[in-house]
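>>> Predicted model and sequence below, questions to follow.
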Amino acid sequence: MRRTLLLLIGVFLASCQSGKDQKEDVKQEPMRTPEARKEVVYQVFTRLFGNTKTANVPWGTAEQNGVGKFSDFNEKALAEIKDLGVTYIWYTGVPHHALIQDYTAYGISNDDPDVVKGRAGSPYAVKDYYNVNPDLADDPAKRLEEFKALIDRTHAAGMKVLIDIVPNHVARNYEGKTNPNGVEDFGAQDRTHMEYHKDNNFYYIPGSAFAVPNWEGGYQPLGGEKNPLSDSRFKEVPAKWTGNGARSVQPGMNDWYETVKVNYGVRPDGTRDFPDLPEGYEYKGYQAHADFWADKELPNSWDKFRDIAEYWLDMGVDGFRFDMAEMVPVEFWSYMNSAIKLKNPDAFLLAEVYNPDLYRAYIRKGKMDYLYDKVELYDSIKHIVKGYGWTDHIPVVQKGLKDIEHHMLHFLENHDEQRIASPDFAGKAELAKPAMVVSATISTSPTMIYFGQEVGEPGKEQAGFGSPTRTSIFDYIGVPHHQRWMNEGAFDGGQLSAEEKSLRDFYKRLLNFTINSPALMGEYQDLHFFNKELNAKYDHRILTYARWSTGEELLVVTNFDEKKSYQLDLKVPQELLRKWKLSPGKYSLEEQLYGSVKSELLVPAGGAGEFRIELQPLESRIFKLLRP
């Protein structure tokens, strides 16, 4: 649903960007120190991870369907995640968001089902940025202490912690009950009689009252269950703009009606109440950006979100995933991220940006570390896995992103995307094994996997709000394949099938290889088109490339075909042999994932090198060159 609004977003942001185009020759390389290694992010939907209940009643309550807790991430669970090859855990759904559960005994107001998606609520409708979801605590009165303990356990297990910040919108019923001293709530000082003011936190429709959407297609909040607040009314006077920018007093049910849009000083006509970054600031560091903003009078919302980020950094969080960052002006990100980096230079900053035309601005001016590589690599790979895409497109993608490749985080699943094993994607998790090899090894960027991906979770559950193919983020639900790995809290895979165990073993081997390989933080060269021109047996279901750095040279070959085997004499161009400083002769090649296959690279006195390979369907080989 989010990406269907990109056209609207593009129009809204057109006037929010600097008029100067980014120079295409900028080099932003990763730190190529000998110890540099790739990062692996494990996204976990926190309330689903530890849930052992399997009833999966549509629209079921927490009592019926279960809900996981912070405490489920015990030392054993965290050790197993770390052992998978993970360096960061992104705990999704931690900030307190609107949900249908009575916590009034803890001073929390009840939420209205008419402006909550699902029963457990959307993690992107944050209700209180200075506290955490009470569902996740064994004792809701001590929920913040329990999350702090989870941060400490994660660090003790050798991993770092990411949480969400959702800067574009907040819950329709935002209510900061636990603000630190001196922190005013969103909207507390807003001039609500004005559609816009620079220091208003929201946009208003003066003289009007909000109306809940007209439900279509048989939808009813809570599936039609009676609830004292479910009456097709929600009091909001005057009405506010909806999170996706809808300006109607009655948004549609496909709008983000559960949220209200945050005002960053962009007037309704697109003009702005803050300055542009001067030309050349895309080449300057965090300190220069912070210095530029230091003496400026900026919209109140800028300071509010900076304070929120610093609060969680002080709590021990190591970085953030920023939801729909492209809907917020890039100048704000310059301000926000420079403040974060000055407080913690190692903070991991990941943003959801889907418009490729904005990538370089949000990296260079906005000072993002990483953006989703969704539109370029993910979409290309998905088409190949589904059978109608060609591997020819992947080297083209890599060439087009060469100057920013390190900043484009790779994934095959996340909470917004279809599960690989769902019928609407691949239907079988194994079909994505070559895709996962490519995603994890083709660049220096971090890799991300979504919990349950490693055991082939298909996302079939009819949870309530929304439809299957994605594990529900809106309702209480069990996650069957993941639960079999969890094995009633043993976290040992004891209930997995042989196929599921094999799949998890594959992920474990691959991810651990990536975080230990210096070559994957080094150079890349496409070998695909070179081989396609020279070998009639080589086709668009195969992909071949080289990765290397001082002390490690790799040749990566993948077969995306589900049925076809290949026997190939693959060529290595003379140019690469020179880069690797290989003298004529024979060099052993040792496969790195399973170690059972070897080959030889033949280096002639002149011309291309050659090595022979047999690939079974869906098989990949990562060969390391062994020098005498």
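Now that the structure is in, tell me what you want to look at. None of these values were measured; they are calculated from a predicted model. Numbering: from 1, shown residues only.

>>> only C-alpha atoms for contact and neighbour calcs from this point on.
Will do.

>>> Residue 328 reaches residue 168, doesn't it?
Yes: using CA atoms under 8 Å, residue 328 is in contact with residue 168, at 6.1 Å.

>>> just checking, residue 354 touches residue 375?
Yes: between residue 354 and residue 375 there is a contact at 6.3 Å, judged by CA under 8 Å.

>>> who touches residue 179 in this structure?
Counting by CA atoms under 8 Å, 6 or more residues apart in numbering, residue 179 touches 130, 185.

>>> Apply 7 Å and report the result again.
Contact partners of residue 179, counting by CA atoms under 7 Å, 6 or more residues apart in numbering, are residue 130.

>>> Kindly report the same for residue 140.
Per CA under 7 Å, 6+ apart, neighbours of residue 140: residue 134.

>>> With residue 538 instead?
With the criterion set at CA under 7 Å, 6+ apart, residue 538 makes contact with 531-532.

>>> what about versus this one:
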Amino acid sequence: MIKKITIVAGISMVLLASACKTKQSKMNVAKKETVSEKKVVVYQVFTRLFGNKNTTNAPWGTIEQNGVGKFNDFTDKALQEIKDLGVSYIWYTGVPHHALVHDYTAIGISNDDPEVVKGRAGSPYAVKDYYNVNPDLAVNPANRLQEFEALIARTHHADMKVIIDIVPNHIARKYEGKNNPKGVTDFGAHDDVTVEYKRDNNFYYIPNTPFEVPNTDAPLNGERNPLIDGKFNEFPAKWTGNGSRLAKPDRNDWYETVKVNYGIRPDGSKDFPELPAGFETKSVQEHFEFWAGKSVPDSWIKFKDIALYWTAKGVDGFRYDMAEMVPYEFWSYMNSAIKTANPNAFLMAEVYNPNEYRNYIRLGKMDYLYDKVETYDKLKDVIQGRCLPDGISDIQNHMADIEHHMLHFLDNHDEQRLASPEFAGTPEKGKPLMVVSTTISTAPTMIYFGQEVGEAGNENAGFGTHSRTSIFDYIGVPNHQRWMNNGKFDGGQLSENEKSLRDFYKRLLNFSLNSSALMGKYQEIQTANRQSTSGYDSGIYAFARWSDSQKLLIVTNFSWLTTSTFELKVPSDMVQKWNLKDGTYPITDQLYHKSTAELHIVNGEGKVWITIAPSESFIYEL
């Protein structure tokens, strides 16, 4: 999904593309954060699509034509296979009840106007009711909440934890909290709509002005619908989710949503207590105590209550959409409350401005942020031939103090599929990217369902475009469906190449879960080899990871054309840190346990002969 973002309320939303510039590399990264003992792997799954067995894939297809997956499709067998892949957490994307075009009036849900819904199945980020779940996902929509609670229990029984979305920045234009707990009022229920801004209003208004439907392509591809009449009843008009202050949003705005007010005045100033100087070093408990008894905007309280509601139901963590569009003081308030209720809660956020990373981690008390505009963008540039991989080291070095908090991924619902022509081109070309992304830091690794079997997102779904698996349409996911094999979840329809690819992911992810070195120290050895190693081709990248009990040399070949043979140098300072004496040490690849080599230490410097094929990677253990 291409996101158009307006600068709102003084919050800079500059999307910084990582440049292919090589800086002076530091030779060692000191780990400055306290980290868990093991790697974490997050499996993102678009819940609506996971269990769908229908292969019709008609553009703009209805739920009856193209089918839809259900909570119940995550059977014990399916969950065990995900667990065995090497997964710690499942992020069930699209669970909260969001606006969609399907008639559920029989169970008391109002119909949504297609003119303010993207696609037919609707955007999961236009939430209509935070205290219930998407009725599409239930076998019995009237019992949808109970079916999701059962899925939480099954996931826990499979020894994995549950993450769902919370989208504090915006909600659906037609929000209806029909399942609010006692004492909870709807968003906007007590707003003063005669003014643009008031601290405890939940929305920003354009007083005395009606909302106008934007000029878009024909809703539902021109299909007749009684609600498609060029009108949507909203008076006065509200600011749109991306911050547009137009009563008639642009077609590229997030017109299906409205912006939530967090006490940021229209001029960008803050209308709430600010954290005192030095609070970046304070504990979660101290943040929680700071907010106790303080008056905060009503929207803060509403979203804290939502998060605690789902925490009480057994949800183990949250993924926050467009978190930097909401002030970090709010995150301090909400995240400290969540962590007080569940100290082990897993809190990850979509943040794209590197200048704000440390604020959202240290002041906002986020556990993890997307490492998108640094590591992800760099790897994409490398595989597309726009730069050498050497700059990966610079990224790791200058984020040394926060590297554990920068979640790594190569595929998610917003991005082009790793295997698509628009990204790596083939699943095999994506393999060295996956090795580096998984092993270069102590941060969690995230994969997107279907990535492990080479899904390329080629379908013309309707509102959604190819190269991304649509989040707006009812659609099937072909490679994933072949693995699903009509609900057997045994990979029975996969090709040999797809089976081999899934085996690669399974080996890599499970190794990462159990490697102490990947939770230890990092040192690049790229500079020494690039400067003087004969045969060290442009697509080669190498680094070391180690702990007290495990030492690794990781070598990848981003080239899909060239086999490289060279004598890898292990610099003397690296040899000293590993306490190696002159001699010969056998090393064995930990991915396939087939490749062995010898590390020769002579006069305090190490060398090892390596032959590496296109798109191949070695994780050599000493």
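Happy to help now that I have it. In this text the structure is predicted, and so the values were computed from the model without any measurement.

>>> Put one on top of the other, what's the TM-score?
The TM-score (TM-score structural alignment, normalised by the length of the second structure) is 0.96; 607 aligned residues with a CA RMSD of 1.4 Å.

>>> returning to what we had before: neighbour-wise, which of residue 354 and residue 375 of the first structure wins?
Per other CA atoms under 10 Å, whichever of residue 354 of the first structure and residue 375 has more neighbours is residue 354, with 20 against 12.

>>> The more buried one and residue 567 of the first structure: what is the separation?
Noted for residue 354 of the first structure: a distance of 39 Å to residue 567 of the first structure, by CA to CA, to the nearest Å.

>>> Could you find the counterpart of residue 539 of the second structure in the first structure?
Aligned counterpart of residue 539 of the second structure in the first structure: residue 541 (TM-score structural alignment).

>>> okay, now its match: neighbour count?
For residue 541 of the first structure, using other CA under 10 Å, the count is 19.

>>> Grab the nearest non-local neighbour of it.
residue 560 (5.2 Å; CA to CA, 6 or more residues apart in numbering).

>>> how far away is the one you found from residue 420 of the first structure?
For residue 560 of the first structure, the distance to residue 420 of the first structure - CA to CA - is 14 Å.

>>> By residue count, tell me the biggest helix in the second structure.
helix 496-514 (DSSP state H).

>>> Now do that one: which elements does it pack against?
helix 76-86 (3 or more CA pairs under 7 Å, 6 or more residues apart in numbering; DSSP states H and E).

>>> what's next to the helix it packs on, contact-wise?
41, 154-155, 158, 489, 506, 509-510.

>>> What of stretch 587-605 of the second structure?
For stretch 587-605 of the second structure, using CA under 7 Å, 6+ apart, the contacting residues are 507-508, 570-572, 575, 581-586, 606-608, 618-622.

>>> Now, of the residues you listed, which are buried?
With neighbours counted by 16 or more other CA atoms under 10 Å, the contacts of stretch 587-605 of the second structure contain buried members at 507-508, 570-572, 575, 581, 606-608, 618-622.

>>> now, which of those residues sits nearest residue 413 of the second structure?
For these, the minimum distance to residue 413 of the second structure (CA to CA) is 22.0 Å, reached by residue 508.

>>> Excluding residues flanking it in the chain, which one is nearest the closest one?
Spatially, and ignoring its direct neighbours in sequence, residue 508 of the second structure is nearest to residue 591 (6.3 Å; CA to CA, 6+ apart).

>>> where exactly do the strands run in the stretch 1-150 of the first structure?
40-45, 88-92, 95-97, 126-132 (DSSP state E, counting those that start in this stretch).

>>> Output these in TSV; the columns should cover mean neighbour count and distance to residue 177 of the first structure.
TSV is the format used below for these (neighbours: other CA atoms under 10 Å; distance: least, CA to CA, whole Å):
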stretch	mean neighbour count	distance to residue 177 of the first structure
strand 40-45	22	24
strand 88-92	22	21
strand 95-97	25	11
strand 126-132	24	7
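
>>> now stretch 52-63 of the first structure, how far from the chain's geometric center?
Counting by CA atoms, centre = their mean, to the nearest Å, stretch 52-63 of the first structure is centred 26 Å from the centre of its parent chain.

>>> Would you mind measuring the gap between the ends of that stretch?
Start-to-end span of stretch 52-63 of the first structure (CA to CA) is 12 Å.

>>> start and end residues in the second structure for that stretch, please.
Going by TM-score structural alignment: stretch 52-63 of the first structure matches residues 53-64.

>>> got it, and stretch 83-95 of the first structure?
So stretch 83-95 of the first structure is aligned with residues 84-96, judged by TM-score structural alignment.
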